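*Asks:* structure, please.
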Amino acid sequence: MGVSGAGKTTVGLAAAASSGVQFLDADDLHGEANVEKMRSGIPLTDDDRAPWLDAVATSLRDDAPCIMACSALRRAYRDRLREDAPHTAFVLLRASRQLLAERLAGRSGHYMTERLLDSQLATLDDPEDDEVVIEVDAARSVESLAEEIAAVFAGPGLG
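*Replies:* Just a heads-up that it's a prediction; the model follows:
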């Protein structure tokens, strides 16, 4: 989980390959209206996200075991995902605004651009003490992050 540019897809693909499970990207579950809003630089509302969160929760439940890249920015979103997929483990890829902006500026072909970075950072709810969210430094190498995430995935009850 994390904001756009944190490396969710890149690290998730590597972690899934390392752990031998399928990789899914929650971005693929957005409806066309959501994609067009984001492509236009318009942040999504909670109402926009509701059907997407339902689809993500269903996928997490029905496609398990898997590693999924998903922003899961708000506590309420994470809680919604846990309702249908209670064994979901969250790993927050945390990065500085500068690193995120550099990554987004160098990325092409994706509807999430640097224009939405500040709204994503403002939306991110830091994990609360009663949540099981592992935080990692997204500036680390993809290999070391994938190894750590694959180890989390292999933990009791997750794999």
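*Asks:* hey, let's count contacts and neighbours off CA atoms from now on
*Replies:* Noted.
*Asks:* what packs against the helix of greatest length in the chain?
*Replies:* Longest helix in the chain by number of residues, with DSSP state H as the criterion: helix 46-62. Applying 3 or more C-alpha pairs under 8 Å, 6 or more residues apart in numbering; DSSP states H and E, we find helix 46-62 packed against helix 75-84.
*Asks:* mind giving me the packing neighbours of the helix it packs on?
*Replies:* Short answer (3+ C-alpha pairs under 8 Å, 6+ apart): helix 75-84 packs on helix 46-62.
*Asks:* about what we covered before: buried sites along the longest helix of the chain?
*Replies:* Applying a neighbour-count criterion of 16 or more other C-alpha atoms under 10 Å, the buried positions in helix 46-62 are 52, 53, 54, 55, 56, 57, 58, 59, 60, 61.
*Asks:* what does that helix contact?
*Replies:* If you take C-alpha atoms under 8 Å, 6 or more residues apart in numbering as the criterion, helix 46-62 is touched by 26, 29-31, 34, 66, 68, 77, 80-85, 88.
*Asks:* Proceed likewise with the subsequent sequence, for comparison:
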Amino acid sequence: MMPCALIVMGVSGSGKSTIGEALAERLGRTFEDGDRFHPPANVAKMSAGHALTDRDRWPWLQAIADEIDRVCQAGGSVVIACSALKRAYREVLVHGRDDVRIVFLDGTQDLVAGRLAARKGHFMPPGLLASQFQTLEPPAGNENPVTVSIDAPIEAIVDDIVRQLRLGAEGDSASRKRP
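*Replies:* A predicted model of the protein is given here:
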């Protein structure tokens, strides 16, 4: 069974929005950028070059979790781009649901730095990238993540995500068929 929500996570510049939009289109789902759930104070803080604290993040993460619950309860499906750098953040977003999956966009700091340097008009300044990598806790196996390398073309990354999701869905249905 395919999850009702996919959370595309990674550091700023890893391609969350780009990959998330392409994945949502491929799967026929709604796409939401987690950045739009940030309160104005968070955006102002990041725009000024200051990293968010956990206290800043909790209301933002809860707003995204509420949106996931709303969409799933309505029978919809969504792909949400959200940094979700720490396990504690992902626990707020998933909160025990088995119909929500994490998609981790994995890449080196040098690769991401190059992408950020070329990006224009985003509120996250490249100078905060080091703090993102310091904060990052890659998802553990018991979080059942889909992990993909971002060192590939967009289409190949989306292909890899869809392949892993389908393998997981086939495994789920096979385990349900066993006596």
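*Asks:* mean deviation, the longest helix of structure 1 versus structure 2?
*Replies:* Taken over the aligned residues, the distance from helix 46-62 of structure 1 to structure 2 averages 0.7 Å (mean C-alpha distance after the TM-score superposition for structure 1).
*Asks:* the helix ranked longest in structure 2: how far from the chain's middle?
*Replies:* Using DSSP H to define each element, structure 2 has its longest helix at helix 154-177. Distance of helix 154-177 of structure 2 from its chain centroid, counting by C-alpha atoms, centre = their mean, to the nearest Å, is 17 Å.
*Asks:* which residue in structure 1 aligns with residue 81 of structure 2?
*Replies:* Using TM-score structural alignment, the equivalent of residue 81 of structure 2 in structure 1 is residue 69.
*Asks:* shouldn't that match be in contact with residue 12?
*Replies:* Yes: with contacts counted by C-alpha atoms under 8 Å, residue 69 of structure 1 reaches residue 12, the gap being 6.1 Å.
*Asks:* what about these two, which has more around it?
*Replies:* residue 12 (26 against 23; other C-alpha atoms under 10 Å).
*Asks:* helix or strand: which one has the more buried one?
*Replies:* helix 8-19 (DSSP states H and E).
*Asks:* which residue is nearest the centroid of structure 1?
*Replies:* residue 70 (2.4 Å; C-alpha atoms, centre = their mean).
*Asks:* and that residue, how far from residue 94 of structure 1?
*Replies:* 13 Å (C-alpha to C-alpha, to the nearest Å).
*Asks:* what does the longest helix of structure 1 correspond to over in structure 2?
*Replies:* The alignment of helix 46-62 of structure 1 onto structure 2 (TM-score structural alignment) covers residues 54-70.
*Asks:* tell me the secondary structure for residue 67 of structure 1?
*Replies:* strand (DSSP: H, G, I helix; E, B strand; the rest coil).
*Asks:* now residue 147 of structure 2
*Replies:* Secondary structure assignment for residue 147 of structure 2 (three-state DSSP): strand.
*Asks:* that one maps to what in structure 1?
*Replies:* In structure 1, residue 147 of structure 2 lines up with residue 135, judged by TM-score structural alignment.
*Asks:* contacting residues for its match?
*Replies:* Going by C-alpha under 8 Å, 6+ apart, residue 135 of structure 1 touches 91, 92, 93, 94.
*Asks:* list the buried ones in stretch 158-178 of structure 2?
*Replies:* Neighbour counts over stretch 158-178 of structure 2 (16+ other C-alpha under 10 Å) mark 158, 160, 161, 162, 164, 165, 168 as buried.
*Asks:* scratch that, stretch 130-139 of structure 1 is what I was asking about
*Replies:* Result for stretch 130-139 of structure 1 [16+ other C-alpha under 10 Å]: buried residues 133, 138.
*Asks:* tell me how far the ends of that stretch are from each other?
*Replies:* Start to finish, the residues bounding stretch 130-139 of structure 1 are 26 Å apart (C-alpha to C-alpha).
*Asks:* if anything else comes up later, I'll come back, but that's it for now.
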